[in-house]
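Undergrad: need coordinates for the below:
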Amino acid sequence: MIKVKALGNMTSSKKPTRLRKVASMSRPLLYPFYLLFGFFSLLSGIQSDDLQILMKLKSTLLQTSNTIAFISWESSISMCNFTGIICNSDGSVTEIELSYQNLTGILPLDSICQLQSLEKLSFGFNNLHGPIMDDLKNCVRLQYLDLGNNLFTGWSVPEISSLSQLRYLHLNASGFSGIFPWKSLQNMTGLVQLSLGDNPFNPSPFPNEVLQLTNLTWLYLSNCNIQGTIPAEIGNLKELINLELADNNMTGKIPVEIGNLVNLWQLELYNNSFTGKLPVGLRNLTKLEMFDFSWNNLEGDLFELRFLNNLASLQLFQNELSGQVPAEFGEFTKLVNLSLFGNSFTGPLPQNLGSCSKTNLIDVADNFFTGSIPPDMCKQGTMKWLIVFENYLTGEIPASYANCSTLRQFMVNNNSLSGKVPMGIWGLPNVIIIDISLNDLEGPITSDIKNAKSLTYLLAGNNRLSGELPTAISEAASLKSIKLNDNTLAGKIPYMICNVSFLEILDISNNSLSGKIPECLGNFSGHLRVMDLRMNNLCGAIPNTFAKGNQLRTLVFNDNNLEGLFPISLINCTNLEVLDLGNNMINDFFPYWLEYLPNLKVLVLKSNRFRGPIGNHNRRGMFFSELHILDLSYNEFTGPLPINYFENFNAMAINDEGKLEPQYMGEVKYYQDSVVVTLKGLEIKLQRILTIFTTIDLSNNKFRGEIPEVLGRLTILRSLNLSHNSLTGHIPSSLAYLSALESLDLSSNRLIGKIPMQLTSLTFLAMLNLSRNQLTGPIPQGNQFGTFENNSYDGNLGLCGFPLSSKCGTNELTQPAPPSTFQEDNDSLFASGFGWKAVSIGYGCGLLFGLAMGYVVFKIRKPKWLVRFIEGKQKGKKRRPNNQRPGQRRN
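TA: Alright, predicted model coming up:
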């Protein structure tokens, strides 16, 4: 006790010497333990901080994301075992890799950039949104940053220049916009990959800062609004293996210095406005596998590409290139994809083209190739897309193609091919499209079509195919379009065709088919949109089985021997836009209930045996308001003209001409509405019906009474034919408001009085026929009236003045009469100065010329010089209208 007490009372200065010695000796021994303890304390603190940051990231994104990425992110598990997390040797986080994880929400970069060891941050291909905040500049140790393919907005990272250690920068397709801070790239001299494409940045020239990044191997600046030319200094980036500048607004010639980039594997400059020839030096790019200069204005030949025998994909479509395809292309042993369509290439195709073991796409359509189809393009059994349409190829389809079981698209249409179609073509097991139309091919459609289980589009119109439609066609269950028009097919329409349940288009017009129309065709309630059976020898009554809910949009039965009553079940076809039953023997009254079809645009009942009055009933509401073409000629209709119909023809009164591009009725894939109309006394087939084309033909009936003033409201009517009726009274001066009128035929009626002087305002009027009436007085002079000859006025003994030989007296009226009440009311329509004259200057009679030329083109195959003169090669008009090019790669 005394000892303890004594010790306890000692002061520190009076400690025994022995104890002081022991303490002094033990301190150095403890230093490592102190250091180790401190290290683990620091390490534990870092790991704890990193863990907290990761858990905050999880909690932030889990609120809005539907993902399984965070299942392993539990505090009981080491964070270095979390999905997408990589740690270094001290346990701190160096990489976050969470691409393709279906993440949504706002990225909490304020905390992420507190990870002191973070070198890689990858959130590509998610649905992250919101702005990227300034916090990104704090991730100063980043070497890899991928935020590409997200939904961010704006650009608010002006200080990314602090990320000077970056080697990989991927921000493509992320929704960024505004001005990109190109100068910030000056500090990133170590960049190896730069991917900024597919963002709507403000327009800028090619950034010079990029040209200083000589370590780049990957440069993706497609679709980010770069303008101007490619600088020659691009040749300094000699490490590049990938260069993509597509989908921009670049112009000028492609610099020859591109030939210095000898390591290139992929080169894409498509969809710009480059001009000139393919640059000299391209032959140096012997490592090139992917080459795409399509959708430009390049010219010249393919001489520089002859030595690029490593090419797997060569795409030069839609340019102005010419010359022959080099024979060396047939020896490219790695060639998978060759697309040259839409150029001006000539001569024969290399006979060994596509014969290598990997080729699966050859598209050389819309050129001037001659000679035969190369026989070996299906030799290796890998060909999937064989597209050679719209050339001048001759000879037969090679028999070997019947064994091309891998073929998906076989499109040889619009050439000059002849001979029989190889039997096996019809039954290719994987084919989706067979298009052999517009050739001179012959032979039957064989029953092995039942083997074509994938066949969706059967297009064989305008040939000399013969025989009957095989019943086996019903087993090609995937068919959507059957177009066999303009052949010599005979026999009956097989009832089994109704089993093709997905059928949308049935066009077997202009053949020699006979018998009755199968009743079941009216029961297509699901998909059928077009039924075109015109110009055959079909007989009997039209089926009265059109079911409710059907999708029929076009029904064309004209020029057959159909008879009986008009089927009232057509009232169920509420989607109907085109109804053409002309040139048959239908015997009925006017089907007034057609008024209930709200979308009807074309109604042709001409040359039948319809009788009785039309219109002029007490029904209220809108009807026939969409009608553009009405042709009831050559029937036995009686009574007055249908005033209440004219009052509702709104589509003939509203100007639709302000659209930049022509609009056509009923454009669907592989079918185009057409109709035969009478213009200037000539029957013309409109292969496509412009929405601005309007016509009324009520000629050769027994209509009586006066021509109603209300016709003057149809201000965009192009053609009016009321000839060969029993119309009386005066020619209404309101017709002067038909300012788009090009053809007016009132001949062979009982009209009296003077020709209204107001009609001289019809400056587009190209044909006028007032003959065989009882008109009197002077013929108006001025504008188009100076172009009409005597036959426009024959049979009107009371007329005088030019061009007739009889002179008028000096007291004849030569000034227009005061406008009618109808005219005064309608003057307000044009009071703003926006009238037809102002809109239509320059239009003239060009429409009728174009229609006539369309008819000629359809009959004799379109001459390429005319197509290129009219359509040109403007970039904006180059897209293939009906189907996307197979195999086309777009980032």
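
Undergrad: CA only for contacts and neighbour counts going forward, please
TA: Noted.

Undergrad: where exactly do the helices run in the stretch 701-850 of the chain?
TA: 821-827, 836-840, 846-860 (DSSP state H, counting those that start in this stretch).

Undergrad: how far off centre is the first one?
TA: Remark: helix 821-827 is offset 43 Å from the chain centroid, using Cα atoms, centre = their mean, to the nearest Å.

Undergrad: how about residues contacting it?
TA: Under the contact criterion Cα atoms under 8 Å, 6 or more residues apart in numbering, helix 821-827 has outside partners 709, 710, 713, 734, 737.

Undergrad: now that helix: buried residues?
TA: Residues of helix 821-827 classed as buried by neighbour count (16 or more other Cα atoms under 10 Å): residue 823.

Undergrad: for the stretch 601-750 of the chain, just list every one of the strands.
TA: Secondary structure of the stretch 601-750 of the chain (DSSP state E, counting those that start in this stretch): strands at 602-604, 611-612, 629-631, 636-640, 667-668, 671-672, 675-679, 682-686, 695-697, 702-706, 719-721, 726-729, 743-745, 750-753.

Undergrad: of those, which is nearest residue 418?
TA: For residue 418, the closest of these is strand 671-672, at 23.8 Å, according to Cα to Cα.

Undergrad: who's in contact with residue 384?
TA: 360, 361, 406, 407, 408, 409.

Undergrad: quick one: residues contacting the residue nearest to it when sequence neighbours are not counted.
TA: With Cα to Cα, 6 or more residues apart in numbering as the criterion, residue 384 has its nearest non-adjacent residue at 4.1 Å, and that residue is residue 407. Counting by Cα under 8 Å, 6+ apart, residue 407 touches 382, 383, 384, 385, 386, 428, 430, 431.

Undergrad: do the same with residue 425
TA: 401, 402, 403.

Undergrad: next one: residue 593
TA: By Cα under 8 Å, 6+ apart, the residues touching residue 593 are residue 571.

Undergrad: so it sits in a helix?
TA: Yes. Assessed by DSSP: H, G, I helix; E, B strand; the rest coil, residue 593 belongs to a helix.

Undergrad: what's the burial count for the closest residue to residue 577 other than its chain neighbours?
TA: With Cα to Cα, 6+ apart as the criterion, residue 577 has its nearest non-adjacent residue at 4.1 Å, and that residue is residue 600. Burial measure for residue 600: 25 neighbouring residues, criterion other Cα atoms under 10 Å.

Undergrad: pretty sure residue 600 is touching residue 623, no?
TA: No. Assessed by Cα atoms under 8 Å, residue 600 is found out of contact with residue 623, at 9.3 Å.

Undergrad: in this protein, which helix has the most residues?
TA: In the chain, assigned by DSSP state H, the helix with the most residues is helix 17-62.

Undergrad: what helices and strands are in contact with the following helix or strand past that one?
TA: On the C-terminal side of helix 17-62, the nearest following helix or strand under DSSP states H and E is strand 85-87. Other elements packing on strand 85-87 under the criterion 3 or more Cα pairs under 8 Å, 6 or more residues apart in numbering; DSSP states H and E are strand 93-97.

Undergrad: now the other sequence, so there's something to compare against:
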Amino acid sequence: MGNSQKTFFSFQTYESSMYREIWNSQGPIPGSVYELQNLTDLVLSSNNLSGVVELDKLLKLKHLSYLDLSYNGLSLNINNSVNSIFPYFDTIRLSSCNLSEFPKFLREHAGLRSLDLSNNKIHGEVPKWIFDVGKDSLYDLNLSHNFLTSLEHLPLKNLRSIDLHSNLLQGSLPLPPNTTDFFSISDNKLIGEITPLICGLSLAVLDVFNNSLSGLIPQCLENLSNFLSVLNVGNNIFRGTFTTTFTKGNMLRNLNLNGNQIKGQVPQSLLNCRHLEVLDLGESKKNDTFPHWLGTLQNLQVLVLRFNTFHGQKGTFKTKAKHLFPKLRIIDISCNEFTSHLPTNYIKQFGAMMNVGHIPISLGNLKNLESLDLSSNTFVGEIPQQLKSLMFHEVQSLSDNQLAGPIPQGSQFNTFGNDSYSGNLVLCGFSLSKKCKELQPLPPPPTLQQDENLDSSSGFNWQVVVLGYGCGFVFGMVVGYLMFGPIPGSVYELQNLTDLVLSSNNLSGVVELDKLLKLKHLSYLDLSYNGNNIFRGTFTTTFTKGNMLRNLNLNGNQIKGQVPQSLLNCRHLEVLDLGESKKNDTFPTGHIPISLGNLKNLESLDLSSNTFVGEIPQQLKSLMFHEVQSLSDNQLAGPIPQGSQFNTFGNDSYSGNLVLCGFSLSKKCKELQPLPPPPTLQQDENLDSSSGFNGKL
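TA: Purely as a prediction, here's the structure:
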């Protein structure tokens, strides 16, 4: 029975689907498991098991060598005084098992090869006896995400992987054994310098991010060029210049110097880093011109130069390369001293950015990513499920974007709070109070294959266009790149365009809305806030049935004409913003059309700063997902509808309507002659299309 039991219980390796179907991944571990005397491997990780595990009973299974109870809702009942013949464990994984101390039964396992006690509640010093566990055999040690405060040394001889990140470790940086290739001790309270002795190792990953380490970064790290793949020394207080010379043939993929006091220029030896994917030199007192030559790095995906003193022009760069920055996806050059905009020919050569707007699914391939901040941008669409594969993903902020749909569940996503997602009005799911409802799926982001095989010669033939600005982190276009002039005519011919976000620029001229809205895949249109050079044009288009529009934002423009009745064909519409047009002479007038109550998916409605008159239609009470509303600064009158979502809106939703009264306002309604009624629904639907909603936009 030994082999069959091993196959059955090691479901992650052999029979994962069968195991889950049998137990449905929930409830306590059956008592019969403790009777399986020939059991060799018990792997129950990443389920929804609960209850108490009688660990002393498991330890009596003398053939058990592989035990993994991680990532469940289990608690372990450990009888540290139990006196029994322990099995000879090879692997013990007890991550997220509510442990508050190091289990003393580990002392008996001199032949242990892999130990994972991460994501528990273990406080204080790392006991000295732990280094007698697997003294000559242990190659994998993970004590991350605990509350450990001190670690004198790492005497184990054969360790290859050491993960101590996210603790409270103090003192100097411990030197790992010379067999180590993965060493992560980020997010602790270490002080002092990096000893040059570390250069004698064969490290592939060195991560000391977010400590208080100081001094100079050892120049001898160049000796690791043939091995080092990730060097993350960000968020410390290193000083001086970064003089490391990267030799040809090196394996470096990720270099993070962010948040230090490292002066000087960007080392040109980075040109030898042909595998480099992420280069973060932000907030590090760099004084240089724009490093055009980095554009020849064929694998560079992320370039951060923000908050330095880069200066001069971002002009052209002569090179034999066909395209500069061919795989660049994120560029942040904000808050420097540049004297020009990034040239248009650069933008056209950003081949990997020709599908921007959505969060790229390829970020899921950055396996060492621990912190991701894409806040305060204009990302749209759903959060990619691929981000669940980031096992070290500890900090995330996607707030203040235009994301929609369900938040991924499981893995690290279950640890992020509401603040990570705030300001995304149509996002729903775990950690938010807003639950997801059944909707037609959003247009998907490009697949990874599509994402990588885009024809960079197609210029503006983009599926998503994002042209934002500001001193922050913008994805897809360049932070601080302020767009002027009219929208290029070629945009109207982008038949596969799904998201067009041109907000907060200085664009001007005539917008041919009828042409834009004929793009049958268009889901997201935002033309708001374009400074003093306000968009002009007419709003005479016919919204066809079956269109995919979910967000329409024309806030603060000078678009004439009347709102077409065919807007009712926008059955997927979730956000409608026609506000802040009072500064023009073309703002909407008349009653708020009662037929807006037919837009059943509408979640956000902004008609503020116009001259709507009459009462607020009672029909808007039928909008069950109506969460955000602004009708302020109009000429509305009469009682505010009561009940349904209207009971959740505050005074600010109605301010500036002097004769409006009722719930949420201090002004109560008195008995008055009724106001002239708005048109009936039948009248509203039979309006001649030339008169639209009897209002102008």
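
Undergrad: any idea what the TM-score comes out to?
TA: The TM-score (TM-score structural alignment, normalised by the length of structure 2) is 0.66; 562 aligned residues with a Cα RMSD of 4.8 Å.

Undergrad: quick one on the thing from earlier: filter the contacts of helix 821-827 of structure 1 down to the buried ones, ChimeraX style.
TA: A single ChimeraX command selects the buried members of the contacts of helix 821-827 of structure 1 (16+ other Cα under 10 Å):
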select :709,710,713,734,737
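
Undergrad: of all the contacts of helix 821-827 of structure 1, which comes closest to residue 796 of structure 1?
TA: Using Cα to Cα, residue 734 comes nearest to residue 796 of structure 1 of those, at 21.6 Å.

Undergrad: what is the burial count for the closest residue to that closest one other than its chain neighbours?
TA: Take residue 734 of structure 1 and drop its neighbours on the chain: the residue closest to it by Cα to Cα, 6+ apart is residue 712, 4.8 Å away. A total of 23 residues lie near residue 712 of structure 1 under the criterion other Cα under 10 Å.

Undergrad: wait, residue 503 of structure 1 touches residue 525, no?
TA: No. At 10.7 Å, residue 503 of structure 1 and residue 525 do not qualify as touching, with contact defined as Cα under 8 Å.

Undergrad: so for these two, which residue has more residues nearby?
TA: Under the criterion of other Cα under 10 Å, the comparison of residue 503 of structure 1 against residue 525 puts residue 503 first, with 23 against 17.

Undergrad: OK, contacts around the more buried one?
TA: 478, 479, 480, 481, 482, 527, 528.

Undergrad: what helix or strand is residue 396 of structure 2 on?
TA: strand 395-397.

Undergrad: just how off-centre is that strand within its chain?
TA: Chain-centre distance of strand 395-397 of structure 2: 7 Å, with Cα atoms, centre = their mean.

Undergrad: thinking again about what came up before, of the helices of the stretch 701-850 of structure 1, which is nearest residue 776 of structure 1?
TA: Distance to residue 776 of structure 1, taken as Cα to Cα, is lowest for helix 821-827 among those, at 22.9 Å.

Undergrad: give me the next element, helix or strand, following the strand holding residue 396 of structure 2.
TA: On the C-terminal side of strand 395-397 of structure 2, the closest following helix or strand by DSSP H and E is strand 402-406.

Undergrad: report the aligned residue range of structure 1 for that following strand.
TA: Using TM-score structural alignment, strand 402-406 of structure 2 lines up with nothing in structure 1.

Undergrad: which part of structure 1 lines up with the helix or strand that that strand is followed by?
TA: Downstream of strand 402-406 of structure 2, the next assigned helix or strand under DSSP H and E is strand 426-428. Under TM-score structural alignment, there is no match for strand 426-428 of structure 2 anywhere in structure 1.

Undergrad: how far does strand 426-428 of structure 2 sit from its chain's centre?
TA: Relative to the centre of its chain, strand 426-428 of structure 2 is centred 14 Å away, using Cα atoms, centre = their mean.

Undergrad: please apply the same query to stretch 61-81 of structure 2.
TA: Using Cα atoms, centre = their mean, the offset of stretch 61-81 of structure 2 from its chain centre is 34 Å.

Undergrad: about what we covered before: please point out which of the contacts of residue 407 of structure 1 structure 2 shares.
TA: Contacts conserved in structure 2 for these, using both residues aligned by TM-score structural alignment, their matches' Cα atoms under 8 Å: 383, 384, 385, 386, 428, 430, 431.

Undergrad: so which of the residues you listed sit within strands?
TA: 385, 386 (DSSP state E).

Undergrad: now list the buried members of the kept ones among the contacts of residue 407 of structure 1.
TA: For those, burial is judged from neighbour counts taken by 16+ other Cα under 10 Å, and it is met by 383, 384, 385, 386, 428, 430, 431.

Undergrad: coming back round to it: from the kept ones among the contacts of residue 407 of structure 1, which is closest to residue 5 of structure 1?
TA: Proximity of those to residue 5 of structure 1 (Cα to Cα) peaks at residue 384, which lies at 103.1 Å.

Undergrad: against residue 218 of structure 2, how distant is the aligned residue in structure 2 for that closest one?
TA: Matched to structure 2 by TM-score structural alignment, residue 384 of structure 1 sits across from residue 181. Distance from residue 181 of structure 2 to residue 218 of structure 2, counting by Cα to Cα, to the nearest Å: 18 Å.

Undergrad: and residue 558 of structure 2, by the same measure?
TA: 59 Å.

Undergrad: okay if I get the contacts of helix 821-827 of structure 1 as CSV plus distance to residue 104 of structure 1?
TA: Converted to CSV, these look like this (distance: Cα to Cα, whole Å):
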residue, distance to residue 104 of structure 1
709, 65
710, 61
713, 57
734, 64
737, 60
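
Undergrad: in a markdown table, list the helices of the stretch 701-850 of structure 1 along with distance to residue 650 of structure 1.
TA: Shown next, in a markdown table, are these (distance: least, Cα to Cα, whole Å):
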| stretch | distance to residue 650 of structure 1 |
| --- | --- |
| helix 821-827 | 15 |
| helix 836-840 | 16 |
| helix 846-860 | 21 |
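
Undergrad: so for residue 128 of structure 1, which of the ones you listed sits nearest?
TA: helix 836-840 (48.7 Å).

Undergrad: give the aligned range of that closest one in structure 2.
TA: On structure 2, no counterpart of helix 836-840 of structure 1 exists by TM-score structural alignment.
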